[in-house]
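Participant: dropping the sequence and predicted coords here.
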Amino acid sequence: MSSGPTSLGLPAATATAPLGRTVWLETHGCAMNVADTEVVKSVLAGAGYAEARSPAEADVVLVNTCAIREKAEDKIWCRLGTFRALREERRAKDRHARGPVVGVLGCMAERLKDRLLEREKLVDIVAGPDAYRNLPRLLSIVQGEDCAPGTGAMNVQLSSEETYADITPLRPQGSVSAYLSIMRGCGNFCSFCIVPHVRGRERSRPLDSILAEVEALSQAGVREVTLLGQNVNSYADLSACQQPPAAASEPFSVYAKGFRSPYRPRREGAVRFGELLERVAAVDREMRVRFTSPHPKDFSDDVLAAIADNPNVCKQLHMPAQSGSTSVLARMRRGYTRDAYDALLRRVYEHIPQAALSTDMITGFCGESEEEHADTLSLMRVAAFEQAFMFAYSQRDKTIAARTMPDDVPPAVKARRLSEVIAAFRGAAAAKNAAEVGRTHLVLLEGPPARAGMELRAGDYVAAEVVAAGVQSLTARPLARTTAAEFVALYGSTLPGALAGPGERWGVQRAATP
């Protein structure tokens, strides 16, 4: 996803912009990368950089990258080739021109640092996800008069403490929604996942800094905030803990029932995710709260209770299953069985009858058999997720799977199984969405609808009736402008109380709704 010329949040370039101080930023990958780019904008604005109107006019081109799958990296290589051609074209016109300084930020920078800077010579700067404060110095090095062409600068050191808590991100002007990073890194070390290797170990922002930022967003008119982290619901703020650091000894009861973890982070005395949700939700009851990306193990009962008890915490839960097979989950080091995952879904619907669930699913993981694949298909059908991110397994260097397991499912088999998983998802989602027709939802407008019959603007809450449904979309007509509180008073939730929940398929009995 590329940031457009009016959305960078940096001051616009002018004829008097400082020489070498115009920058073009592109963001690829997850929501955390989007939030990180907003931190980069703030750092660069503080160093006097202004926004370029296009890469062709920029003194500096920075690409914030994703390395989670091979396909994501392929897109970045293509863009870097484009920027190299741009640099060569500029130098062809003026042999003294240095061309734009090109930098790679984020996960791909961390993973391929030597290849990017030394072997391929596509970039001038490589900065890992914990090195963004250092960007002005790196730019100063490669833009210096004494710096020979082809000389690069790099900082990919991972930190056990960096959270950027003291940096106010530069967000798009007038946005009704915002991302807010609450923790960084991950300690799960699932066998297929590269995140701990490129993002470092998990660490959490102090609660007070998060609440202050939420309050500022509320005052700026933001109506929805999404809390971010690589393992967001493992949040644990120890900054106010008076106990001296000690080896983690807390039992696995901190996790959802039936779930385990390969590591035992310290939790004694910490502010944990359930309390964080309660405190953030209380800042502004007209501001909706979401969070991503979580791990199923951290949906403990206190987290589910916080979601259920706070109407402005959205009842959409992302619960990445990754597989429906217990044996595959064991090879993935996920820390749970299929039975434990099914039991968690039942508890979700007991706490939150109207919950809407999404998931991640990997097909064709190392050694996956047809029987194991069938288990995944059965989960897709019975869970009927509202949304699913489905991918064929892509081996990543440095991971446990890459070191210890053969990637032995043929590409054609992976493709066929992925098609079957997608078909199972689409069939269940189509049936569920068809049942939405005629129901009323609370909708937050990101922009005025084309045909509303009333005057509406971005940031308005609207009661809207669903009139048509597709596999992954609903069409609704606005009934009336409202507030979150008014809608909750009528329906009991930010989702209608009369909405038939999917919990019945898990044996969850619900009281009659008005």
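Facilitator: Received the coordinates, thanks.

Participant: from here on, just use CA atoms for contacts and neighbour counts.
Facilitator: Fine.

Participant: for stretch 304-313, measure first residue to last.
Facilitator: 11 Å (C-alpha to C-alpha, to the nearest Å).

Participant: in it, which residues are buried?
Facilitator: For stretch 304-313, the neighbour count (16 or more other C-alpha atoms under 10 Å) marks 304, 305, 306, 307, 308, 310, 311, 312, 313 as buried.

Participant: residues contacting the fifth one?
Facilitator: By C-alpha atoms under 8 Å, 6 or more residues apart in numbering, residue 308 lies in contact with 315, 351, 352.

Participant: thinking again about what came up before, tabulate the buried residues of stretch 304-313 (JSON lines), appending secondary structure and distance to residue 335.
Facilitator: Listed next are the buried residues of stretch 304-313 as JSON lines, based on DSSP: H, G, I helix; E, B strand; the rest coil; distance: C-alpha to C-alpha, whole Å:
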{"residue": "304", "secondary structure": "helix", "distance to residue 335": "19"}
{"residue": "305", "secondary structure": "helix", "distance to residue 335": "23"}
{"residue": "306", "secondary structure": "helix", "distance to residue 335": "24"}
{"residue": "307", "secondary structure": "helix", "distance to residue 335": "23"}
{"residue": "308", "secondary structure": "helix", "distance to residue 335": "25"}
{"residue": "310", "secondary structure": "coil", "distance to residue 335": "29"}
{"residue": "311", "secondary structure": "coil", "distance to residue 335": "31"}
{"residue": "312", "secondary structure": "coil", "distance to residue 335": "31"}
{"residue": "313", "secondary structure": "strand", "distance to residue 335": "27"}
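
Participant: take a look at this one as well, against the first:
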Amino acid sequence: MTLIPELTILQPADKEQIDLPRTSEEELAIGKKRLYIESYGCQMNFADSEVVAAVMRNAGYATTSSATEADVIFLNTCAIRDNAEQKVRHRLKHIVGLKRLKPELMVGILGCMAERLKTKLLEEEKVVDIVAGPDAYRDIPKLVEEAGSGQKAVNVFLSREETYADISPIRLNSNGVTAFVSIMRGCDNMCSFCVVPFTRGRERSRDPHSIVREAQDLFDQGYREVTLLGQNVDSYKWVVGSEEQGVADAEPSPRSSLPAPTTNFANLLEQVAQIHPDLRIRFSTSHPKDITDDVLHTMARYDNICNYIHLPAQSGNSRILKMMNRTYDRPWYISKIDRIREILGEDCGISTDVISGFCTETEEEHQESLSLMDYVRYDYAYMFAYSERPGTLAAKKYADDIPEDIKNRRLTEIIARQRGHSAERNQRHIGQVQHVLIEGPSKRSDDFLCGRNDQNKMVVFPKGDHQKGQYVNVLVTECTSATLRGEVI
């Protein structure tokens, strides 16, 4: 899973964000109740908020970008670290003031924090009226109704079937160019440090027809890039006739081939790539134990599948990896990196996750993480100190015995090493022409535009007459550790 909010990140896209649904004046003019959503955490949470918005719109709610105008406020939460939960609790303190001014305001906690704490959350945070886990979003209108009658409303049931395949998401605060498409839910990996299997349930894949149809619809609406999302996309598997895996009644896109009786991730990737050459495909996240040569060869065959893979290592030491229950060791991981470079070339963008200070980690084992980074030379990384999460296998089996100052010192060393590698990898592009999909204005100046290249690196260049949604060729002339800069040619 790709983490976002409280991590130290070296990457081109600023992921520390909150969804702010746009206000539709037409919707508000006809007197609908208004919904405000904030999203925290991984990309899956942002995609889930778009499903929630669709469910609520079907129940008669409009979205608003102003919490003060809302009749219902939802915080879609993350539980991957204590920091993530504390951010939500801090936000609730601000919302208390809104509720004093507007007593009928409904406040809901959605997502992983809701699933982890369940009814305990209602006891700890009196401002909360609604608690809904990741598989309960269809039930939210009923929960809002219950809360409106003065009850505390809770649904944290985890499903083995729910994929929301039949719900067309409302794209919140969209740039109209890029979009997330969820292809599966849950996780079966049981990494010892991770709470996700307990907050998102068992792994289940979504019907490929519905995925292709959603991507086709996005392309028809003018979107030019989709990111296929899952906790572990490489274990995607759909067997025709397996109703327990999700909704299976959607018609396939007329521009794509029918899936085989069993569709794996390589098959799905190809079907989405065949929609149109101008639709870029990304995906996240891959697990080293599951990514196959078939996936890599599919990427190599299609120019519109981006030459970039997020392949979390977590540690460079085999003993620690075993304690983490990652099911691979250091040599296995290195062999996957070698295979990626062999099939996709040295320019393939590779990013990772690294944890410092996992239980019992020695200084020598920390150095092995640094040496793995030296071997791979990642383009960027998500890096953070180990944070014990209640209920995980690590919390039950191991003592969190590395002092915080040592965790943080090791994390600082990891960050410094990655910063050097990121700069080095970016320097490779100076003098090269990059094919860039324009996403919109640069954050620093409206005179510049920005977009990402094939390797998921942000490229900034003068605006000229170009518009978002266009592809341009940019000659890279300079770089930082996070950004490429150049001129359109």
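Facilitator: Alright, I've got the coordinates. Bear in mind the structure is a predicted one, so any value in this text is a computation, not a measurement.

Participant: what does the superposition give as a TM-score?
Facilitator: The TM-score (TM-score structural alignment, normalised by the length of structure 2) is 0.87; 440 aligned residues with a C-alpha RMSD of 1.9 Å.

Participant: quick revisit: and the contacts of residue 308 of structure 1, which is closest to residue 459 of structure 1?
Facilitator: The closest of the contacts of residue 308 of structure 1 to residue 459 of structure 1 turns out to be residue 315 (C-alpha to C-alpha; 19.5 Å).

Participant: neighbours of the closest one, how many?
Facilitator: Neighbour count of residue 315 of structure 1, defined by other C-alpha atoms under 10 Å: 22.

Participant: if I look at it, how far off is residue 191 of structure 1?
Facilitator: As judged by C-alpha to C-alpha, residue 315 of structure 1 and residue 191 of structure 1 stand 30 Å apart.

Participant: now swap in residue 401 of structure 1 and tell me
Facilitator: Per C-alpha to C-alpha, residue 401 of structure 1 is found 5 Å from residue 191 of structure 1.

Participant: got it, and residue 115 of structure 1?
Facilitator: Separation of residue 115 of structure 1 from residue 191 of structure 1 (C-alpha to C-alpha): 24 Å.

Participant: out of the two, which sits in the busier spot?
Facilitator: Remark: of residue 115 of structure 1 and residue 191, residue 191 carries more neighbours, 21 against 13, as counted by other C-alpha under 10 Å.

Participant: tell me which helix or strand that one sits in.
Facilitator: Per DSSP states H and E: residue 191 of structure 1 is located in neither a helix nor a strand.

Participant: tell me the SS of the equivalent of residue 188 of structure 2 over in structure 1?
Facilitator: Using TM-score structural alignment, the partner of residue 188 of structure 2 in structure 1 is residue 187. Using DSSP: H, G, I helix; E, B strand; the rest coil, the structure places residue 187 of structure 1 in coil.

Participant: who are the contact partners of the spatially closest residue to residue 187 of structure 1 that is not a sequence neighbour?
Facilitator: Counting by C-alpha to C-alpha, 6 or more residues apart in numbering, the nearest residue to residue 187 of structure 1 once its immediate chain neighbours are dropped is residue 201, at 5.3 Å. With contacts defined as C-alpha under 8 Å, 6+ apart, the neighbours of residue 201 of structure 1 are 160, 184, 185, 186, 187.

Participant: which one of those residues has the most neighbours?
Facilitator: That'd be residue 184 among these, by other C-alpha under 10 Å, with 28 neighbours.

Participant: so who does that residue touch?
Facilitator: Contacts for residue 184 of structure 1 were tallied using C-alpha under 8 Å, 6+ apart; they are 163, 199, 200, 201, 202, 203, 204, 229, 230, 231.

Participant: where along the stretch 201-350 of structure 1 do the strands fall?
Facilitator: Assigned by DSSP state E, counting those that start in this stretch, the strands in the stretch 201-350 of structure 1 fall at 203-204, 224-228, 236-237, 271-272, 288-292, 316-318.
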